[in-house]
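Peer 1: Need coordinates for the below:
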Amino acid sequence: MAELSLVVGLGNPGAQYARTRHNAGFRVADEIVRRQSADYQAWQNLGEYAKIRLAGKDVLVAKPFTYMNESGRLVSSLARFFKIPAQNILVCFDDVSLGVGHIRLRPSGSAGGQKGMKSVIEQLGTQNIARLRVGIGPKPAPFDLADFVLSNFSKADETLLAPALENAANAVESWLKDGLEKTMTRFNG
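Peer 2: Model prediction:
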């Protein structure tokens, strides 16, 4: 069996969260799956995944059904079952420290306060997991952080987000094809 890669979009399940800032990772995953005209299938009550072929590689694109702070359960379950090493995993999630419309890739590091990424790191037992952060900020001063990330994007922000989601999907394809270093050079500027 060919070596698989795993791309995970983080977010919260349910219609009430679908368009919130915290679901930027889900929206990246959905953009990738939409481009491939693929369908998701459920995985052990932990989430869903679509198996696609992208950049000449077999890839699972997944979204947790658990809430954000339990995202690692799906990631570790898929990684164990399909024998996907940490270096073949890319996690996509929202980042309040990046402006709306910006994306940034990193090869590793701490969760930086992102509870979904913290769960992934804890479940996999390593910080050496590539991540693609999608800007949703900055948070306005009067907002509580939790209220902000669970708020919907304004129409103006949606206009900025749309090309960022396309760009993020392109970055995932580049990561698979050209590796992380070249992709960071191309997309982090």
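Peer 1: all contacts plus neighbour counts: C-alpha atoms, from now on.
Peer 2: Will do.
Peer 1: Now P64. Nearest residue, chain neighbours left out?
Peer 2: G47 (4.0 Å; C-alpha to C-alpha, 6 or more residues apart in numbering).
Peer 1: And this one, please, so the two structures can be compared:
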Amino acid sequence: MKYLIVGLGNIGPQYELTRHNIGFLVLDRLAELHKAPAFSSDRLAFTTEFRYKNAVLHLIKPTTFMNLSGKAVSHWLNTLKIPKENMMVITDDLALPYGKLRIKSKGSNGGHNGLGNIQEVLGSQDYPRLRFGVGSNFSKGKQVDYVLSNFDQNEMAELPIHLDRCSEAIVSFCMAGIERTMNQFNTK
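Peer 2: The predicted structure is shown next:
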């Protein structure tokens, strides 16, 4: 079985530890835990892959910037011939408290421009996603500044624990399926 795991974020050092880059951070941790080769620059994304039991997990971090993520996702789904139900997109979510995970098999973009573009390009909202809560500690009109700001000191201290949980959830999705993964990780 082949899986496409997509971490959403923006390229460049100024974005590296921002809330909006949680998808990239999760993939970095997942690759590290499973001793995947270093990410390399490929068409529209940084890519790597690793084997886990009977599955190959293809990890991509789109280099198209967040709002054009659909182009990279479509390219890699088609190139690797992976059905969209075997894809999981990891993204930040302002509606969830910091560190809370919400895994869904499909759904709206919830106002997230990266998910919105993927939905538009694929012509469907029927694909699994893992939303990582980044909280909503910002004043009215400051949403963009908030998601593009770095995690605070307390959040950074907890981040490794959350990245490990996300990595477990992704492997669970590939091994046990979306329903069991939602049951296990959405309740914590």
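Peer 1: where does the TM-score land?
Peer 2: Scored against TM-score structural alignment, normalised by the length of structure 2, the superposed chains reach a TM-score of 0.95; 186 aligned residues with a C-alpha RMSD of 1.2 Å.
Peer 1: Surely the residue nearest to P64 of structure 1 and A62 touch.
Peer 2: Yes: counting by C-alpha atoms under 8 Å, G47 of structure 1 touches A62, with 7.2 Å between them.
Peer 1: Those two: who's more crowded?
Peer 2: Per other C-alpha atoms under 10 Å, whichever of G47 of structure 1 and A62 has more neighbours is A62, with 28 against 20.
Peer 1: which position in structure 2 aligns with that one?
Peer 2: Here A62 of structure 1 is matched to I60 in structure 2, going by TM-score structural alignment.
Peer 1: Quick check: buried residues in the longest helix that structure 1 contains?
Peer 2: Secondary structure assigned by DSSP state H gives helix 155-178 as the longest helix of structure 1. Within helix 155-178 of structure 1, the residues that count as buried by 16 or more other C-alpha atoms under 10 Å are 157-158, 160-161, 164-176.
Peer 1: now stretch 38-56 of structure 1
Peer 2: For stretch 38-56 of structure 1, by 16+ other C-alpha under 10 Å, it's A38, Y40, W43, L46, G47, E48, Y49, A50, K51, I52, L54.
Peer 1: Kindly report the same for stretch 14-27 of structure 2.
Peer 2: For stretch 14-27 of structure 2, by 16+ other C-alpha under 10 Å, it's 15-27.
Peer 1: now those as a markdown table including secondary structure and distance to H112 of structure 2?
Peer 2: Formatted as a markdown table, those follow (DSSP: H, G, I helix; E, B strand; the rest coil; distance: C-alpha to C-alpha, whole Å):
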| residue | secondary structure | distance to H112 of structure 2 |
| --- | --- | --- |
| Y15 | helix | 17 |
| E16 | coil | 19 |
| L17 | coil | 19 |
| T18 | strand | 15 |
| R19 | helix | 13 |
| H20 | helix | 10 |
| N21 | helix | 13 |
| I22 | helix | 13 |
| G23 | helix | 13 |
| F24 | helix | 16 |
| L25 | helix | 18 |
| V26 | helix | 18 |
| L27 | helix | 19 |
